[in-house]
Structure formats: structure tokens, C-alpha cells
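>>> Here's a sequence, model it:
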Amino acid sequence: MSYIKRIIYLLFGTSLLSVGIVMTMQANLGYAPWDVFHRGISDTIGMSIGNVSIVASIIICVIVVLLGEKLGFGTLVNIFVIGIFMDLLLSFEIIPEMQSFVSGLIMLIVGLFVCAYSSYLYIASGFGAGPRDSLMVALERLTKLSVGMCRGTIEVLVCLIGWILGGPVGIGTIISAFGIGICVQIIFSWVKFDATSVKHETLNETIKNFRAYFKRTIKEDV
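As a prediction, the model looks like this:
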């Protein structure tokens, strides 16, 4: 995959992911675990949910680095693009809030598939994992527990904290928690994508590769 195509995959994937997240929120059936956490804090301190997501992601990145994981360019893009786009989508009410169970369920399922497809684009770009996935990997290495156990523990914990702070928990929370894995599997099979085949670059590697690409482009133009 060309360098420019990878950048497009990264930027479009992260932007699309924010659309999928907001769709699951506007389904009005209960937020996904991390979004319950973000909304709970948002309502408590009066900060927008997008900004809460950005601040939480930065804190997670600090923890991940302290635990020995390396960040990628995609990790940084993930932090800011998703949070900013979420706030824009919600502020301008581009995606309407559903008012019935059936319409909400349809919105939720479509939103999960949008999240799954955007995850494919993001992962395929090879610019590094998102903050929350990096935390999951770091805890897996630290505790020696399975990746599924680490992910489940994290999501239950943040969902509980968010719920205590007033975050919306409902049937949609359960569907999101268990359904996203199924949607990812369906999408990855559809596009014939093997996530384990992708070698993710660290931030330093991306800087070096970008410099090499830039120099090569200049020589070709000359």
C-alpha cells in the first residue's frame, strides 16, 4: 500500500469511526462502555464528550508509555480527530436521536458496522493502535492475562464508573459490548483482511519513513 493511501486510510478511518460512535450514541438505547464513561465525566464536570475523550486518551497514552508501550502516529491522530469530530457531529445534530426502540436498534447496528469498517481502515494503515487498544495490550503483557480478559475488565470498570457518574446504560450498552466483535469479524471477512499481517509503525519509524518519502518525491520532481 502506498504511503499516501495509508494516510487516507488513517484519516478517513478515524473520521468514520467518530460517525459510527455518534450513531451508537444517538440510537438512544444506552452508550457503549467507553462512551458511558466519557458521558458520565462530561455531565459531571461540564466538558463536552469529545473533549473528555481527548483528555482521557492523553492520560491513557501516558499510562501506556509508562508501561513500556510505544505510540504511533495513528495513536495521536486517533486522540484528536475522533474527539473533535464527535463534538462537531453532536453540536450540529447531523445524526438525529432515535425516538423508538426499532429505529434505535437499526441505528445501533448500523453504527457498529460503521465502527467495524472504520477499524479495518485504521488498522490497515499500519500507523499504530489507538490509545485504548494500546492500554489493553500493555495490561496483557503486564498481567499475563488473556487479551479478552483484559479488554473485558477494562470495559466493565469504565462502564461502572460512567454509570455511577450518570452515564446512560441500557440494552444498547450490552449489544455494543458484545456486538462490536461480531461486526468486526464480519467486516474483516468481507474485505478479506488479516489484522495480524499488519506491521504497525512507531512514531519514530513514521517520521523516518515520511522523511524518506519526502526526499524521494523531491528527487522525482527534479
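
>>> From here on, just use CA atoms for contacts and neighbour counts.
OK.

>>> And for the helix or strand hosting residue 37, what's in contact with it?
Using DSSP states H and E, residue 37 sits within helix 33-45. Under the contact criterion Cα atoms under 8 Å, 6 or more residues apart in numbering, helix 33-45 has outside partners 25, 30, 47-49, 52-53, 155-156, 158-169, 173, 176-177.

>>> Could you rerun that using 6 Å?
Here helix 33-45 makes contact (Cα atoms under 6 Å, 6 or more residues apart in numbering) with 48, 49, 52, 155, 158, 159, 162, 165, 166, 167, 168.

>>> Quick one: buried ones out of these?
Listed as buried from these are 48, 49, 52, 155, 158, 159, 162, 165, 166, 167, 168; burial here means 16 or more other Cα atoms under 10 Å.

>>> before we move on, the earlier item: show residues contacting the helix or strand just after the helix holding residue 37.
Following helix 33-45 in sequence order, the next helix or strand is helix 49-66 (DSSP H and E). Contact with helix 49-66 is made by 38, 39, 42, 79, 80, 83, 84, 86, 87, 131, 135, as judged by Cα under 6 Å, 6+ apart.

>>> got the angle for helix 49-66 vs helix 33-45?
Angle of helix 49-66 versus helix 33-45, following axes from the mean of the first three to the mean of the last three Cα atoms, to 10 degrees, is 120 degrees.

>>> Centre of the chain to the helix or strand following helix 49-66, how far?
Heading C-terminal from helix 49-66, the first helix or strand you meet, by DSSP H and E, is helix 73-91. Counting by Cα atoms, centre = their mean, to the nearest Å, helix 73-91 is centred 9 Å from the centre of its parent chain.

>>> Could you also give me the structure for this next sequence, so I can compare it with the first?
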Amino acid sequence: MSASPDVRPAPRSAHAHARRGGRLLVGLVLYAASVALLVRAQLGSMPWAVLSQGLTRVTGWSFGTATVVVSFAVLLCWVPLRQRPGLGTVANVVVIGLLVDPFLALTDLLPDPLPLAAAGGLVAVGVVVNGLATALYVGARLGPGPRDGLMTGLVARTGRPVRLVRGSIEVVVVAAGWLLGGTVGVGTLAYALAIGPVVHVLLPRLSVPADG
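Take a look at the predicted model:
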């Protein structure tokens, strides 16, 4: 008699990992798309994108290459902070770095220059998509992105409030990017003001429970 096929459900742990992995991947893809939208609007990018823009102008690298280089540089800063990367950390570097250039190429299909109303709409959509993406990949609980880990590591080592540490990091990053030729503008300000509230609303709703 032939053995009957095993139709038992996969262990809960396998379902949990698949669920988290799916949220992580969707979040990172959306994050890359949101970066492209904000850059294409040309009204000022999010802080770390300003730095990547500046590096592309100085070095001639693609935006994606600059993003990967910045990510690895930030990861090196984890060493003295005793931060440990997770699967989500590595995926953050690879997925966003690989996808942001293709998404930017897609946005090149839009009219140039964009009407101001359309550019403002791209900023609004980009901020909301970025907040959704952040809630998804952070909520997957598979390890922080390089920049998130830098922030949490500094908070742990200095005892300073999260808001102060994050704000200080982003001021330094924006200033460096601007000096290198990155675009700073109303979009940068809109992102800085809106991303916190957006993530605050979405993260509790999209986080995977700690036990599943």
C-alpha cells in the first residue's frame, strides 16, 4: 500500500516566518517606490535620499549604488554600538538598493517638468507609501534597517530620547547631502513633519504579533 500524502498543515513557526517574510518584502519594495516618487517630485527628498543624491552628483554613481554604499557605511557604525543585524537588515540593503533605480526609471516616464500640483501630489503619495512601507518592514520584526539600527543603537548608548537622536541624525545627513548637491526643499520638510504621525498610526495595525 502506498503511503498517503502528508497533508498536515505546516508548523506554526513556518507560517509565522512566511508571514513576516512577506510583509518584509512588500514593505521594502514599497519603500523603494516611495523614495523614487519623492526624488522625482524634485521638491526635496527624504533626509537619507538627499545624501544619496549628493553622492551621485559627486561620484557619478547611480542612485541605487549610492544608497547601497551609504547603507553599508551606516552598518559599520553599528560595530561600536554593538548592534546585531537581522535578516531584515540585510534585505533592506539589498532590496531597496536593487529596486530604487528601476523605480526611478519608471518615474522618468512622467512629464518633465512636472506641474507644481502634480509634484505636490507625488510628495503626498510618497510620504504615505513610505509610512506604509516602514510600518510593514518594521512590523515584520525581522531586524531593523541600517538607519533604524543606528538610531536605536545611539539611543541605547547615550540614553537620549528617540526624537532627539533621530532628529540630530537627520539634520547631519541632510546638511551633508545638501553640501554635496542633494535636493532639499518643501518635500523634505513635509516628509520630516508627516512621516512620524503616519508610521504611528499604521505600525500598530501592521505589526506581526511577537508570538506569531
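
>>> care to give me the TM-score?
The TM-score (TM-score structural alignment, normalised by the length of the second structure) is 0.85; 196 aligned residues with a Cα RMSD of 1.9 Å.

>>> What residue in the first structure is paired with residue 130 of the second structure?
Using TM-score structural alignment as the criterion, residue 130 of the second structure maps onto residue 115 of the first structure.

>>> and the gap between that match and residue 217 of the first structure?
According to Cα to Cα, to the nearest Å, residue 115 of the first structure and residue 217 of the first structure sit 34 Å apart.

>>> Can you pick out the residue with more neighbours from those two?
More neighbours surround residue 115 than the other of residue 115 of the first structure and residue 217, with 27 against 11 (other Cα atoms under 10 Å).

>>> Tell me the residue in the second structure aligned with residue 3 of the first structure.
Match for residue 3 of the first structure (TM-score structural alignment): residue 17.

>>> what does residue 75 of the first structure give?
In the second structure, the residue equivalent to residue 75 of the first structure is residue 89, according to TM-score structural alignment.

>>> residues near that match, how many?
Residue 89 of the second structure: 21 surrounding residues under other Cα under 10 Å.

>>> Repeat that for the one 4 residues further on.
Counted with other Cα under 10 Å, the burial measure for residue 93 of the second structure works out to 21 neighbours.

>>> swap in the one 4 residues further on?
By other Cα under 10 Å, the residues close to residue 97 of the second structure number 22.

>>> how much space between it and residue 30 of the second structure?
12 Å.

>>> Over to residue 179 of the second structure?
28 Å.

>>> Name the residue in the two with the higher neighbour count.
The residue with more neighbours, out of residue 179 of the second structure and residue 30, is residue 30; 24 against 13, by other Cα under 10 Å.

>>> Show the contacting residues for the closest residue to the more buried one other than its chain neighbours.
Leaving out its chain neighbours, the residue that sits closest to residue 30 of the second structure by Cα to Cα, 6 or more residues apart in numbering is residue 133, at 5.4 Å. Applying Cα under 6 Å, 6+ apart, we find residue 133 of the second structure in contact with 27, 30, 31.

>>> Give me the aligned partner of residue 23 of the first structure over in the second structure.
Aligned by TM-score structural alignment, residue 23 of the first structure pairs with residue 37 of the second structure.

>>> any idea which element that match lies in?
With secondary structure defined by DSSP H and E, residue 37 of the second structure is part of helix 12-41.

>>> which secondary structure elements does that helix contact?
Packing partners of helix 12-41 of the second structure (3 or more Cα pairs under 6 Å, 6 or more residues apart in numbering; DSSP states H and E): helix 87-107, helix 116-139.

>>> looking at the ones you listed, which is buried most?
Comparing those by mean neighbour count (mean count of other Cα atoms under 10 Å), helix 116-139 ranks first with a mean of 22.
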